[in-house]
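Engineer: let's see this in three dimensions:
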Amino acid sequence: MLKRNRISNETTSLRNTSLSVITSFVTILPVFCVYSYQENNLDVYPPNWWAGMQHAEVELMISGENVADDKVLVSEGNVQIKQSRALDSENYLFVTLDIADASPQELVLSLKDEDGSSRDIHFSLGKRAQGSSARKGFGPEDAIYLIAPDRFANGSVGNDNIEGYKDKVDRSFKGGRHGGDIQGISNNLDYIKEMGFTQIWTMPMLENAMENYSYHGYSTTDYYNIDPRFGSNDAFIELSKKANENGIGVIMDMVLNHIGSEHVWMKDTPSSDWINNYGQFVGTTHKRESLHDPHAVASDVKGFSDGWFVATMPDLNQRNPHLANYLIQNAIWWVETANLSGIRVDTYSYPDKGFLSQWTNRIMKEYPNFNIVGEEWSVNPAITAYWQAGSQRHDDYDSALPSVMDFPLQAAVVKALNSEESWSSGFISIYETLATDFLYGDPNNLVIFADNHDMSRIFTQLNHDKAKWNMAMTLFLTTRGIPQVFYGTEILMGNEGTEDHGIIRSDFPGGWPSDSDKNAFSGKGLSDDELWAQKRIKNLLALRQSHPQLFKGKLKHYAPVDGVYTYFRVVDDTADTSDQKLMVILNKKSVDLPLAKYAEVLGSDVSITRVSDGQIFNASETLSLPVMSANVFIVQ
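Structural biologist: Purely as a prediction, here's the structure:
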């Protein structure tokens, strides 16, 4: 049986085991007694909080045997108990603290039972570090590296298998745990930095105490503890600190829609409506269009939002206000505790719509410069745009979500590169998709990507064609938006002949001590093509770091003609040649291209420098470009 974080009247050790980790923004408060056990135990979530938050209350979920009928008193200070409420289970009590005027302090909450016995909870209200609320989230000048932590690097073999966890390491099994962990990521931050990535997004690393297929992390069984096979809360905090010191932010993948079937809530549910469909499996329809369809019937909306993905992923009912509070506070707790620069939300549109508005507004009110990206897997821009803050929408829905994953552009790029050029196919797919950017509140804040952990790798999607891969990656690293690159894409990793996720998420070569023949971190054993691809990504990312203003600027593109698609990144709307610009040309056939045709944006009295070889051209020249090429130029 797993032993979780316990707090009791038998000990005050939690009060004395805090660790201050100083980062650029946040003082990290406590080292948690993860998996420690004490008698007369009570669990409390969140395990600590902070004075000086925008929201004047914090609601504690207290769980323990027969705690629901306990009377709660607070020891001292300017903190008041606003509400104490039990739901259906006799083992949960929800206590709301009014902390509007609270100063940092150690609270003692006394829980008194009607039989005269009592139990104490020591609860810390910490001091927020200067600048916490003003933290800057990831943005258009950044580049995100997406990592499957179990498959990236094994930095500590000692946590490969943990007593009490059924899913053991089996590197030969595509769906098994392979041993990658937080230490493996930390050990290779130099590689990530040298490649030019400025943000890390990992698949979830919270506890997934599932019997099998637990490596992916999307079946949460504990929202407040890192899975020990990845490391610990302290290890995650230290990773964030070390990444920050290297100029790299950390984005946390959060799952609001569902939990794992081994979560303690499935054994003792706080209320009968905590899980959708009263805890019984009913599959979701996946018909996200029902949320927007003016002709939809209510049962279709319910079938989408309340249905489960699979039987092992119970669907949460965020309409329950206590569950909603739990999820909101959990997100804020991790931002403060681990000094996050962003959040990625899994299956964004599946939870209750009203809750999503509440969740995003609470977080963005707490951190006005923060960034959150939601996964809405639709290739219809009208559907994805609906969720982004500032977008025009068909109703008065209040969304504070800053960013959305740009699935429409990903699909358009693959379609364009795998199609013959004509008036209705080829590059026109990209052009037409970008032309719908008027739907978005902020198209430059969309997260764009060639592939991710849930789809075939881009090299495979493009039929293992290096030239097409080069065009795709050049576009995604230079067009509008915030680029995300899936680990291994930089070395042409593929999944030929299968769409199995365990193969798509194959081990990164060199991440295991036994990987003696091939190491992508050092370059040992990589083929010439793999080394070329790695260098290409590195050079394009270096351009983003040397010219950040351009990537925060506007996109100007010309309609594709005869297999040539040309676009510019400019700091503003003007064609003033004194402003530096970026010009990108993608062409499917060899072409002699007079630069004068782009004078409207390029200007006439300028020179352009090709990034790949440093060759300089004048605006009056004609470029001779080989078949299937992707060229990037700095305009000066």
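Engineer: C-alpha only now, for contacts and for neighbours.
Structural biologist: Noted.
Engineer: so how far is residue 431 from the nearest residue to residue 477 once chain neighbours are set aside?
Structural biologist: The spatially closest residue to residue 477, leaving aside those adjacent along the chain, is residue 483, at 5.8 Å (Cα to Cα, 6 or more residues apart in numbering). Noted for residue 483: a distance of 18 Å to residue 431, by Cα to Cα, to the nearest Å.
Engineer: repeat that for residue 402.
Structural biologist: Residue 402 is 24 Å from residue 431, by Cα to Cα.
Engineer: second chain to compare with the first, below:
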Amino acid sequence: MLHFRFNISRIWLIVKAPSFTSPLVPRFLVSAASLVTNRFVNSIATLASLTFSYAAIADIDVYPPNWWVGMEKPTVELMLHGDGVANYSASINATDVTVVDSKRLDSENYLFVTLNTDSAEAGRVVISLIAPDGSSHDIDYALNARRQHSQSRVGFGPKDAIYLIAPDRFANGDESNDSVDGYKDRLNRDNKGGRHGGDIQGIIDNLDYIADMGFTQIWSMPLLENAMDSYSYHGYSTTDYYKIDPRYGSNSQYQKLSEKASEHGVGLIMDMVLNHIGSGHAWVQDKPSKDWLNNQGVFVGTTHKRESLHDPHAIQSDIKAFSDGWFVPSMPDLNQRNPHLATYLIQNAIWWVEFANLSGIRVDTYSYSDKGFLSEWTTRLMQEYPNLNIVGEEWSVNPAITAYWQAGSHRHDDYVSALPSVMDFSLQHAVADGLTSKEGWDTGLTSIYETLATDFLYGEPNNLVIFADNHDMSRVYSQVDEDINRWDMAMTFYLTARGIPQVFYGTEILMSNPNTEDHGIIRSDFLGGWKSDTKNAFTGKGLSDDERWAQSRIKQLLSLRQNYPAVFEGSFKHYAPVDGVYAYARQANAKNPPSIQGDKDTNDTDEKKVNSKSPVILVILNKNEKASTVDMNKYNMVTNGKKNMTRLKDDKEFASSETVTLAPMSANVFIVK
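Structural biologist: Now for the predicted structure:
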């Protein structure tokens, strides 16, 4: 039960402060006006004698909104947000849950309450907030049971293929949420940087297409609320870490997407932003503490000099300028050195894994967050989910810098990282350069070969996420000058090389961005995602012959992962390019490889580790403008004496010892058995 007492001085402060944004302001003013009108019209002195109790809290937001019992770490820190809530103390009515800490920071509108759930059973508990005068406000809080085997969930891996979607540009499944009251950025499909209406329902409606193509994971650009005035569709300006943007759908609809995707054999990877928020976030106007945002909440641009984190000659000011700087004024940079903010972000990631049954996480602008926090964040996530996969975006073409962040990599310092995977930007750069530059002793395909030769830097190179393009760069078809043969070589490589392939939506139908680098064009609408579209990639209606061929080629290449998953979890061996021809092989690892101690030949040793009964996927790229002939005996070290091989594109049979003619500018895939 709430107890109300009024204080005229508090009402006067509210009236005099038009910038005050608490949702309680209208309630206070209405209450005061009612009292003045109905009871004290002739006696303002009587009104002045009334006082408010702290217990008159109308709305309290609780983050996380619920938790689970049986977690690896038994404590959870709740952030309570409400007008004046920091003036309260917290207690709990349960015998199996205790309040171990209650703390306020600089703002009176936040209270941090830590619960110990070590002995808790699933159910609901009541958290009582006690005002200084003894009155109280109760919060009903749920501690849920976890899904069976939640902790042992297996994340995405090398046997998978990821489909990257810009949700606003993929498919409009629910026109009723194209524009939503209270959100200024409304539907404007004619604006390349505007909202186009794609949503979660559009993804759900087309899960058949995604699965039929052969994709086994979906990575969607962020779906959380971005309550910004404009250019909000990309999703990287979070304004509520626990709420799906209503223009995409709802939290329950996101759960439904995960469930329906799982029924199709497809996992869900969530794109998380730890480094910054949108300027429309409540933390900007009312920071829990003065140090919640970097640079005292004032814009200072980042230098983007990620090298400073690794430079043995760097000075501290350069490191700080990189990590603490903001991307743009509309994206305030978070200070994860604040332990309460760090805990908030860690718990938020865990909450979404549990709530939406995620198979993985992609972390935006990974290295821009505080290094110590990233160690804590990854360690905590992997303690809770030892088999989950998390991939960090470290946009560097230097593999030494990229490898630094992956767990198990050799580092120049004692930094601890539990991050399983990183995005392989160095390989992406090498492939784009290798396929478009002239062949030479140190150019062309050699760029790809030399980049892969640095895999010794990585803790687990086969767990890197590899890609021809993504939402922040030119589409691969444009990168290779809209040459369909080069596109085929690129996509064949990415869908058969070591690592976990990610394909950007529309790559399968040759989407491009000629003569522009504008992200709004790069993220154009997928054909067939809107009722008015005359071409439809989901059904094939209106597609050109080249678009149809490209779509079937991606599907054909992805079928290899479905038919031979163990091969892609296994070894990768390549031959140095010679005269514009580059070859490599994939083969499953042996289940019980023999002891290799005492072996002197490293290559022979590695060959002993493969499964000799497994088929070999042999890929040969011919970048020459004319046909090339290849004696297949050259590759008998990786084909392990197998006699027959089938070419993927046409099912033509060959003997593994014969000479084969490779078409000009071609990607050739052979299944050797």
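Engineer: ok so, going back, residue 483 and residue 431 of structure 1: who's more crowded?
Structural biologist: residue 483 (27 against 20; other Cα atoms under 10 Å).
Engineer: for the more buried one, which three-state class applies?
Structural biologist: Three-state assignment for residue 483 of structure 1 (DSSP: H, G, I helix; E, B strand; the rest coil): strand.
Engineer: what residue of structure 2 takes the place of it?
Structural biologist: For residue 483 of structure 1, the aligned position in structure 2 is residue 501, judged by TM-score structural alignment.
Engineer: what sits against that match?
Structural biologist: Taking Cα atoms under 8 Å, 6 or more residues apart in numbering as the criterion, residue 501 of structure 2 is in contact with 158, 160-162, 465-467, 494-495.
Engineer: highest neighbour count among these?
Structural biologist: Result: residue 162 is most packed of the contacts of residue 501 of structure 2 (other Cα under 10 Å), 28 neighbours.
Engineer: counterpart of it in structure 1?
Structural biologist: Residue correspondence to structure 1 (TM-score structural alignment): residue 162 of structure 2 is matched to residue 144.
Engineer: can you give me the helices for the stretch 1-150 of structure 1?
Structural biologist: Ranges of helices in the stretch 1-150 of structure 1, per DSSP state H, counting those that start in this stretch, are 149-152.
Engineer: check the stretch 301-450 of structure 1 too.
Structural biologist: For the stretch 301-450 of structure 1, the helices defined by DSSP H, counting those that start in this stretch occupy 321-338, 353-366, 381-386, 407-417, 428-434.
Engineer: and the shortest one, which stretch of structure 2?
Structural biologist: What that stands for is helix 381-386 of structure 1. Under the criterion TM-score structural alignment, helix 381-386 of structure 1 matches residues 399-404.
Engineer: that stretch vs structure 1, average offset?
Structural biologist: Compared with structure 1 after fitting, stretch 399-404 of structure 2 has a mean deviation of 0.2 Å; criterion: mean Cα distance after the TM-score superposition for structure 1.
Engineer: chain center to that stretch, what's the gap?
Structural biologist: Here stretch 399-404 of structure 2 is found 19 Å from its chain centre; the criterion is Cα atoms, centre = their mean, to the nearest Å.
Engineer: give me the contact list for that stretch.
Structural biologist: Stretch 399-404 of structure 2 is touched from outside by 307, 310, 394-396, 409-411, 422-424, 426, 451, 454, 457-459, with contacts defined as Cα under 8 Å, 6+ apart.
Engineer: which among the residues you listed end up buried?
Structural biologist: 394-396, 409-411, 422-424, 426, 451, 457-459 (16 or more other Cα atoms under 10 Å).
Engineer: rewinding a little: so the match of residue 162 of structure 2 versus residue 539 of structure 1, what's the distance?
Structural biologist: Counting by Cα to Cα, the separation of residue 144 of structure 1 from residue 539 of structure 1 is 15 Å.
Engineer: ok, residue 97 of structure 1 next?
Structural biologist: In terms of Cα to Cα, residue 97 of structure 1 sits 52 Å off from residue 539 of structure 1.
Engineer: neighbour count winner among those two?
Structural biologist: A direct count of neighbours by other Cα under 10 Å for residue 97 of structure 1 and residue 539 places residue 97 higher, at 18 against 15.
Engineer: tell me the counterpart of that one in structure 2.
Structural biologist: Residue 97 of structure 1 maps onto residue 115 of structure 2 when the alignment is built from TM-score structural alignment.
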